[in-house]
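Visitor: For reference, the sequence and a predicted model appear below.
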Amino acid sequence: MSNTISRVTAAMTAIHNENSISLANLNVDFTLIKLEAPPEFLGVGRTISHSRKRSAEDGSVHKTARKLGALFASKVPSTSELYRAYGKRVSEISQSATANPQPTAKDGLFASYVGADSTSLWAAVTSGEGAIGVHLLACMLARMWNGPEATSVWDELVTKRKEEISEEVERAVYPSKFDADVCASTQELTRDELALWDASARSWIESADKAKAREHKQLILMLDNINVPVNSEKSVYSSVMVAWSTALVAPVVVRIPMDCLVRGMPQQVQDAAALLGMSSWHLYPDMVILGTVTAEVKQGDQLFLPTALLTLGLQFANKNHQSVSWSLPLAHMRYYGHPVWSQRALGQENSRISMDEFAYIVLGAVFGGWMEYGRSTDDGLSWLLKLLELLDKFSQNTKEPCTVGEMLHNFDGTVEIPWENVPLHIRARQISDPSTWMGWLFIAAQRIIDSKGIEKQTAMQLVALGRRRTDMLCPNYDRPLPLFGLSDPFVLIHIISDEDLQVKILRHIARRLKLSNTTHIIRYRHNPDLQHAKETQGAFFEFASVLPVLKCKIRENAEACDRPDRDSSSYARWLPIRTRHDPSTNQAVGCVCEIECSEDCQCLAESTECSLLCKGHGQNDVLNSCGIMNHRQMLMNKKRSKDIVNYGEYCFPLYDFWDDMSGELCIKQGCDRSYDEEINHLCQEDPSLRVGDSEVLELVLGAHSECGIYAFKYPHISQISSDINLPRAGDCIPPEIMETALRPEVLNLGPLIDWLSYFNQNELKVDIPENSYSTAARRDGYGIYTISLRASASATEVYKLLPGATVSTSIASRRLWLSKWIRPEFKKKTDQPHLFWNQQLFRGEALACIALFDSGSYDLDPDGLSKVFALSSGNSIYVAAPLLCDPHEMPLEREVRRVVGNIGRPGLAFLIPPTEPKIRKPNNESWMHINHAPFDGKIEDCFQQTTIHLGFTAYNLPLRDDSQGDNIIDRPASLVETIISVHDRGQWVADLDVISALEYGRMDENPGEPCGLPTVFRSGKPHFISVDNWDEFLEAPSDGILVIRAHENWLARLAFTVLSVNRRVRTIVLPNDVCWACCKTSIEDAQRDLETDLLFLIC
């Protein structure tokens, strides 16, 4: 009995102790608990930076991981095998020098922020199994949604989970079993903490994508070819919870994904949660895609056993979805209002690509407006490279070296030599130069042709994306016709030199206009061969029908005509047998004759007939001025008529002249007789034939001096020409005609270059009648179109200094010509070629450009970024170049460089300095450190203990973006006040405003460059004073030349440069190899305009 009592007493004591422990747990801040990381994750711990590790183990991110892990602990399935596989994968990624580089000296003050942001990952690993699962969910949300959307989802998940716990406790018979959940639900999780949690996961997956680039691209290629939703749940909480658990481990009914796969068990899925998990966690099992054609994707991921095969049963997918899609009503997106219904897709439309790959999207947008010339990507590439080949042939006429920068433009884009004064063959070369937007497209097209495998498939998908986003370049009304307008018949007709091709094009236009032979006729300039030209004294004009004509069969006795025979239908041409002078044409060529020859006629002086052939211009005249038949001309006309008949067309004579009073072109046609009979008939006409007895022609398109379509100006249809308005949809030359036209022997190089350089019909130097068809876009040179292309090429130039940087494919949904980083004056029409970017970017504009392309959507006003010295976004920190180099280098104002890393802030964080940086005041006890000894000529580094650090104040100003509503809670971009502080031996010295100081203009840019003279310092006048510590600088004398010895210590040199300039002291930054003779010359020059007697030399 006593034993039983003892056992009961012991049991009661145990119960009491257990309850005490449980109650004690409720009073302990469990967020401070840190667990030992599993061995699979130790690779992350060995490579994470010290500052990130401190935050992940003891800082706010660790607390967030503990809170989220505890809050969702009962919702996270047990997936130990998945966690182990994921640990191996992230440890592998952490070892990648591409994804996770280690800081170097060149990173300077950003060294603490270099590398992959694995803060949230390591915080989860050291917080427990539940926190690892929550980190995996963070990666899924970051992969699919943008920052504000993901933060909204997190906020709603936390709120709903706390409500769910409260309801579970109320329903429970023993509420105490929910004590841990209740404890977790009482913890506050602010929106800022959730945004930082998302930002870290977002930066991590960007870095991991770099390390697993090949596998990630192959997965994206596969995802772009399927249509399947993540799930069809209607609420945010249920949809995310289902997707999360589905991706982690198989439910009871249907066994799905990752934990089973890593065990080597084949799985089949019907929704996309597993695919989203694979992409987010960088796990790549082999896959089989079921559909009309079964496709097998081999990834060869060593984390999976050969038996692990994921089968996608996509025959059950909803075809209304695009790729892997997810739709959610985001109720926590705005302060007030209905839920924001958002839909995202996982694929090329929501991914990150290189700037070179962005060119493929632009190519697709160009091809999207090329109609039959770009029905497929291969067609578009073929035509584009044909144009490049044509330009190359024209440019091969010289071997003279020439570059755009050397011959045409200064650095800032100002033209040194007028474009029209540059030789044509050199202009042809410059059009395809990589510095032009057209050359940029040529290079992108050639890259696609040369690519293979995954790279080729990715390029083709990006081109296809661009084809679906043609409005990124311009509205439809401003888009030139295929081949940059060369297929526009109104443009091509003035560029080609082949008369038969001109006629073919004009007939094509006539068919599109639905013109008839009874209302219109073609007139063109005939260019005979050399012998013919010599005999006819030059070129002359002929006429052609716009459509095939029906000719009566000619009887042997030529007395009558049979009825028209349908089989006798063919095109017709007319050869003129009489012309009168066009006074305007005469004046243009210098001929002084009117109707009759004058004594000063140059034709008579050369013993030739007077006609419009003066100086090789005008028309042939088969009659001499006296009216006597010119038999030589008759013979040549008959020979020409036979050539036309052999060509397969009818040939008739025609009587044409220019009316003396009205100056109008008049003709009288001949037909249905033999050629000789028609000539005899027309030659018997009275030379003073009146206009009323003939047909008056009016030019409706083309030019009098070359070729054109003329309307018969009958009295009853005198306004016929004004009714012509060609629809844009069919307004291009058929490809089969263009194939013939794109040859050097049939094109005039000058007009071709002028068109490609300006996209303006006025540059073709032809007379286009006002009543001819001409769109406003063609008259204005397609301004919007060229602005977008120039901006794209200019952004590429900015990104050339940012190796490894990526851009969002969402940029394809933006209207590039409206970008705020393009200055308004640049958008105005100028007389310069549109091929070159003539806007010198300021730093704010370069950063605004980067922000737009990096985010794909946030278009910020560059005027508000003038003080910004760095931008942190994703896994990149874009830094103004002066902060990453020695001050002697003096980089360009617009130059921005990239550091792989993140400062740990969500969205786009623009770093700005405080308005009035502080500096340490002189200390009365510092006198013992101040010597100001004479400089002995030794160049050394006395500031090896000087360091520069970044810190942040509480000032954070959200920036408004037009793409977001006014009442959105989480602003995607903000100005973050950042302190650049100088420390020496651990003690604070001063804060810096680097950009403002370097722009102040009190620093000599390139003094003391080596010149070959002796570099030994010789003491004497002027006297030099050494500055070997910070106290000597802070309490510098009021006059003299102070030499700050910080040799090859660029951070210290930068700090001294900024502070000395801020003191309004003239500063000279010397190179590492100092020529003291040149240095003294620079000092003498500087002393002439000194406002004080003090001067700093930084060596």
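Guide: Alright, I've got the coordinates.

Visitor: From now on I want contacts and neighbour counts done on CA atoms only, so please keep to that.
Guide: Will do.

Visitor: hang on, V90 packs against V44?
Guide: Yes - look at V90 against V44 with C-alpha atoms under 8 Å: they come within range, at 6.8 Å.

Visitor: higher neighbour count, the two?
Guide: V44 (25 against 21; other C-alpha atoms under 10 Å).

Visitor: and the more buried one, what does it touch?
Guide: By C-alpha atoms under 8 Å, 6 or more residues apart in numbering, the contact set of V44 is V90, S91, S94, S118, W122.

Visitor: Assign a three-state SS to the last one, would you?
Guide: With DSSP: H, G, I helix; E, B strand; the rest coil as the basis, the three-state label of W122 is helix.

Visitor: Identify the residues contacting stretch 984-1004?
Guide: With contact meaning C-alpha under 8 Å, 6+ apart, stretch 984-1004 is reached by 867, 869, 882-883, 913-914, 917-920, 943, 945-947, 979-983, 1030, 1055, 1058-1059, 1061-1062, 1064-1069.

Visitor: what do you get for stretch 351-371?
Guide: For stretch 351-371, contacts defined as C-alpha under 8 Å, 6+ apart pick out 373-375, 377, 380, 440-441, 444-445, 459-460, 462-473, 479-483, 796, 799, 804-810, 812.

Visitor: Just the buried residues from those, in PyMOL please.
Guide: The buried residues among these can be selected in PyMOL (16 or more other C-alpha atoms under 10 Å) with this line:
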select buried, resi 373+374+377+380+440+441+444+445+459+460+462+463+464+465+466+467+468+469+470+471+472+473+479+480+481+482+483+796+799+804+805+806+807+808+809+810+812
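
Visitor: and the comparison structure, right after this:
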Amino acid sequence: MATLPVIPVIKAPKLLCASSRPCRSPPFSFSAKNENTLALANANIDFALVKVEVPKQFKGLEKALTKARRENAEHGKQHRTARRLGALFEQIIPDIDVLSEAYGQRVSEIATSPKFALRSADYGPFASHVGVDGTSIYAAASSSKGGIALHLLACMLARMFSSAEATAIWVQLVESRIKELQETSDTAQLSGMAAMYAVEQGLQIMRDDLANWDASARAWLEAANQVKRKEDTQLKLVIKNIPSINSSGTTYMSITGSWVIAMKTIQNAINGVPQNITNGAVFLAMRCWHLYPNLQVFAPIRSIEFHDPIFANGGTITLGLETKEQDETGVSWSVSLSHLRFYGNPVTVHKSLGVDSDRLTIPELCLVSLGCVISNWTIPSMANIMETADCFVALGEALGFDDELEGSYDADLGWFGPLLQGARSLLYCEEEDRSNAIYLVEYGRRRGRNFLGDELRGSTPMFGLTSPSELFKISDLITRSQHDLEACIRIFRELVEDCGFHENDCVIVSRPPAMSETAGHSEATAFEGTWELVSAREVPRPSTKRSLDGTTIAAKRFVRWVHIDRTRDPAVQKYVCRKNADIFAETSRVIGGLDFMSIDTSGGCSCKYSGHGDYCGSKCPCSINGLWCTSLCGCQSAFYAEFYPAESKLYPVLDRTARCENLRPCRTGSGNPKEDCLWLSNKATLDIDEAYALTQEFKWRDPPLAFTKYFKPNESRSNDPYKANATEEGVAFFPWQVGDNVGLFIKKSFSGGIPGTISLERLTNRLRSGTVNQNLLRKFLTNTRSVGVADFSSSLNGSGTEASVFFTSLKAIAAIRELYSSWTEATLSISITKKPIGMAYWAADLAKTYPHAWPSQSSHREFNRSRKFACLVMAESGVHNLHPDQLDWVVALATANTIYAAEYLLQDPYHHDRSGNASFEGIRRFLGSVGQAGIVLIVPPPSPLILNLDSSKNRFVRADTFSGQLVDKFEQTSLHLRFSELKFPIAIGQGAIDADIVIREGIVSVFDGPRWIADLDVLQGIESGLLVRLVGCTCSEKREPGPLGERLSGILGEQLKSISTWDEMLLCKENLLSNEIGIVRSHGNWSARLAAANLATSLGCLTMVLQSPGACSDCIQTLLKTQFWLSVGSNNPYPSILIT
């Protein structure tokens, strides 16, 4: 092609209207531009191929582009599109010389970033597609003076809208501009003639041209965002409350008006002109063009300095207006699209940067996921984010969670890994990064409520661990305190308080250490033990304190009811009630055995037999028997009357309901002065079965009145309802939480639940206290996956809610994290958080556990590989949910400036392919673009072609014996990826014109220099049963390769024949005998070895692959002893191939 002359650009004078602002479209104001256009038309030069001199500021970009991309930008389709768009819109593009030069500096800076320093040799067939894609930029710079403006607009649209939407917008803009020129141009005037020529150029712009124009801009944005992520994140946080872009008027007017305003504003800022801005388009442009002027913000008042050297001093932009919407979704834009569908009314599309267009790194996804979990809790707005993060970290510590060992999605607790990573990121990030971390957690809490499904909406926080009941079950507190009765009681009281139980709905039953026989005690008189019924919460008690109006103020105190149990003679309790222990000397030793129990005998008796002075009268059975009045005075006689009728004749017959109310205080073993101690009736514990005391229900006979009668809060109580009143009633209790010698019992009639929960701060302290059993905690969280988070608000037993989608979603996030683990720069669409990811087709089976598939299980391997690509499609698009069955033959995916490929396309055939394994690995990611719109799924051809050599036409090649030297004779071999015309859409909206996802047939070709050799189906080759990988070096330490070639030559001799050219490879079946081994001399050249292995298996030859570089001497000796190649393939009629 002949070199086209460089067309000089004539700078038109800037004309002003009466308002001192540039006129929009006076017919004479662009005569210089018009003259250039008409001159080209009259010269009969192909307008679309004209190339102008590229400004020097873009030279850095030029060096970064591959040869193919530069050719496309200067002479290919992208250049033609840029030329035609420039001609069509040049009349409305303002003078942006300063902005264009500044943008050239910025793109050159980005394009030459070390992040994009790639070695093409590492990427095999993708070598021509790797690197940063700045094709549209260079095409714009080389097409016309105003061409860069069209690229800037492409960036704005690509940042806000999907590929299909942006393409529809471009079509609508081109059509509207053509119509505007046709309606307003006067063909009798010079400007009108130029306008008609521009219309002619516009009519030649095809929809596919615009789609590819958008694709290139989209690819550039993704690459540039990697380099400018820090500045972009800072700007995102500043402008999160910016109002929407002006959408008044037609879509054409709205978009072009916002575009022009943005260019003028940024150029003014570059020139050092301060401005007050209210149009969100300017801030969208800043993020799209990666230009960062200093900002002045008023909510709160602060200055944001980016220190961007491109901007002159004083070029500060003031945010003149901010909204206070809670969503904080950033700049939004609403447009009406008339070219999105084939048929129907225009579709209104509303997009927001923060919700639809932003992209997340994996650490950021973990932060969003943490917020999504919070959004499912009861009252999520009350959860303090920093406290929550600390609680998750404490939970990880209590679990002993090792992210490296159990962070895989298929581990029992693999789903917990992303949440722990998010919590740690928030707690331990640098202070300058904390705002963004909190923003992302808040985004998950407010905008990501659907990401994990709604099964656990309103659930107990921390997977139910803030429920006191659940936390108690996995606690070691009681076990560790089993020898400290008082400590156990305190633990149960804390549990009751946390649960919010009423004081009369529960009681603690304890069994203090038995007072066994001591010296001088007979078996009959020994105290074998006591029962204590302990109030679980403080109860109202009489007090001497009074209020100002004289009303008695009830004090809150704990109470214990004590009963000595298991004596041969129940009446032995009377001895501890005597005023003078010396009356019966034989009982003094018994009293000595009760050193920890004392009775205050100063109290009086208020039973109906009492006399004056509150002391017992003559009819009181205690008085008759010479005893001070105790709780035994009534209950003892009743006890005897019921169980010992003969002995009861010794006592006066009493009214069965007669009881003493004024029980004298006693002291328990703890000697706790803050607790009131009351004696129990003998009958109180009769229903406690000694053998199953703390594991079965029991009935408390003659309980305190408070346990049988409901008192209103202000109801007058003539008697103390917590004394052992004679109620002749019983209350049944059942064990709820028990230890070895103490248990918490709940009224059997209790019908409520557990209204209380503990705070995150307390849970964090408990998790770090060392009192949580790690095994029980792990079991609890593992079971939660199947039973859900229990709700105890209406039942003590709790009712679990199925949470399969919730936990499958967390496993899916863990799988994405695993897949992306080595891709530190990779991002995924924030739109992925809009729907439950656990309901995606690719994630449906994650809840099941499959063993890693063996290479021979091709159906499983295809499913595993296709599942990973389905995952990538969803992550990249944010919305598309493809079934893995649709992607069985996909080997690579290309979108924007990223290519994902199954690793077998990019590695030596000696290595096993992991892309088909169940684990989420085996996919390579690298910077690159295939220059096509949307997401491109690449599939191999069904029947690859191979160079057909006619063996009868002087193609016989003498088979030389292998010399023993392992060398590379295939230095000129290269692999290339090209596309056939076969393509079909796989994801397209109903009635939509453009597909978001297409499948394209990609052909991997082998070239020997410029000569085509064959096309490959690499997948079929590496999974062929004819491919055998010989065991190489198994040493733990890297050792020098040994003389493998010489040893092979020495053992096999004439059986080994050299293959040093592709002709010899293609004719191996004709040139070699069946018992001979052709040794392909491609040592260290992985792409040639991969091609040779594929060709050999496709020819039907047994193909053996040796490790490259070779094994050490010791491992060579082991390999040669097996003589593997002498036995394998003996039934194959073709020669064997050995690839070195």
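Guide: Perfect, I can see it now. Keep in mind that what you see is a predicted model, and the values were worked out from it rather than measured.

Visitor: Need the TM-score between these chains.
Guide: Remark: TM-score between the superposed chains equals 0.77 [TM-score structural alignment, normalised by the length of structure 1]; 938 aligned residues with a C-alpha RMSD of 4.3 Å.

Visitor: So which of the contacts of stretch 984-1004 of structure 1 sit within helices?
Guide: If you go by DSSP state H, the contacts of stretch 984-1004 of structure 1 have W1030, A1055, V1058, L1059, V1061, N1062 in helices.

Visitor: Count the residues that sit near the fourth one.
Guide: When neighbours are defined as other C-alpha under 10 Å, L1059 of structure 1 has 21 of them.

Visitor: repeat for the third one
Guide: Summarising burial for V1058 of structure 1: neighbours were counted as other C-alpha under 10 Å, giving 23.

Visitor: Translate it into the numbering of structure 2.
Guide: By TM-score structural alignment, V1058 of structure 1 lines up with N1094 in structure 2.

Visitor: where's the spatially closest residue to its match that is not a sequence neighbour relative to P1135 of structure 2, distance?
Guide: Nearest residue to N1094 of structure 2 in three dimensions, chain neighbours excluded: G1021, at 4.5 Å (C-alpha to C-alpha, 6 or more residues apart in numbering). Relative to P1135 of structure 2, G1021 of structure 2 is positioned 17 Å away (C-alpha to C-alpha, to the nearest Å).

Visitor: Same check on Q1117 of structure 2?
Guide: Distance of Q1117 of structure 2 to P1135 of structure 2, given as C-alpha to C-alpha: 24 Å.

Visitor: These two - which one has more neighbours?
Guide: More crowded of Q1117 of structure 2 and P1135, by other C-alpha under 10 Å: P1135, with 24 against 14.

Visitor: Just list the residues touching the aligned partner of that one in structure 1, thanks.
Guide: Residue correspondence to structure 1 (TM-score structural alignment): P1135 of structure 2 is matched to L1094. By C-alpha under 8 Å, 6+ apart, the contact list for L1094 of structure 1 reads P1037, S1038, D1039, G1040, I1041, L1042, V1065, R1066.

Visitor: helix or strand for whatever residue of structure 2 lines up with W927 of structure 1, which one?
Guide: If you follow W927 of structure 1 across to structure 2 using TM-score structural alignment, you land on N954. N954 of structure 2 belongs to no helix or strand when assigned by DSSP states H and E.

Visitor: what number of residues lie near N954 of structure 2?
Guide: The local packing of N954 of structure 2 (other C-alpha under 10 Å) involves 7 other residues.

Visitor: Is Y1134 of structure 2 in a helix, a strand, or coil?
Guide: On the three-state scheme (three-state DSSP), Y1134 of structure 2 is labelled coil.

Visitor: again with E188 of structure 1
Guide: coil.

Visitor: Please say which position in structure 2 it maps to.
Guide: When structure 2 is aligned by TM-score structural alignment, E188 of structure 1 is paired with Q204.

Visitor: Just list the residues touching that match, thanks.
Guide: Shown in contact with Q204 of structure 2 (C-alpha under 8 Å, 6+ apart): R84.

Visitor: what's the spacing between it and G76 of structure 2?
Guide: To G76 of structure 2, Q204 of structure 2 is 15 Å away according to C-alpha to C-alpha.

Visitor: same deal with L235 of structure 2?
Guide: 36 Å.

Visitor: Same question for G753 of structure 2.
Guide: If you go by C-alpha to C-alpha, the gap between G753 of structure 2 and G76 of structure 2 works out to 73 Å.

Visitor: where exactly do the strands run in the stretch 401-550 of structure 1?
Guide: For the stretch 401-550 of structure 1, the strands defined by DSSP state E, counting those that start in this stretch cover 520-526, 540-544, 549-550.

Visitor: and of those strands, who's closest to R66 of structure 1?
Guide: strand 520-526 (83.7 Å; C-alpha to C-alpha).

Visitor: Spell out the residue ranges of the helices in the stretch 1001-1140 of structure 2.
Guide: 1018-1022, 1044-1052, 1062-1066, 1068-1071, 1086-1098, 1113-1122 (DSSP state H, counting those that start in this stretch).

Visitor: of all those helices, which lies closest to V738 of structure 2?
Guide: Nearest of these (C-alpha to C-alpha): helix 1018-1022, 61.8 Å.

Visitor: what's the average distance of the closest one to structure 1?
Guide: For helix 1018-1022 of structure 2, the mean deviation from structure 1 after alignment is 1.5 Å (mean C-alpha distance after the TM-score superposition for structure 1).

Visitor: quick one: that helix aligns where in structure 1?
Guide: Mapped onto structure 1 using TM-score structural alignment, helix 1018-1022 of structure 2 covers residues 994-998.

Visitor: Would you agree E903 of structure 2 is in contact with S915?
Guide: Yes - with contact defined as C-alpha under 8 Å, E903 of structure 2 reaches S915; the gap is 6.6 Å.

Visitor: which position in structure 1 aligns with Y292 of structure 2?
Guide: Checking TM-score structural alignment: Y292 of structure 2 goes with Y284.

Visitor: Revised request: answer the last question for E903 of structure 2.
Guide: Match for E903 of structure 2 (TM-score structural alignment): A881.

Visitor: And its match, how far from L801 of structure 1?
Guide: A881 of structure 1 is 10 Å from L801 of structure 1, by C-alpha to C-alpha.

Visitor: So these two - more neighbours on which side?
Guide: Using other C-alpha under 10 Å, the more surrounded residue of A881 of structure 1 and L801 is A881, with 24 against 14.
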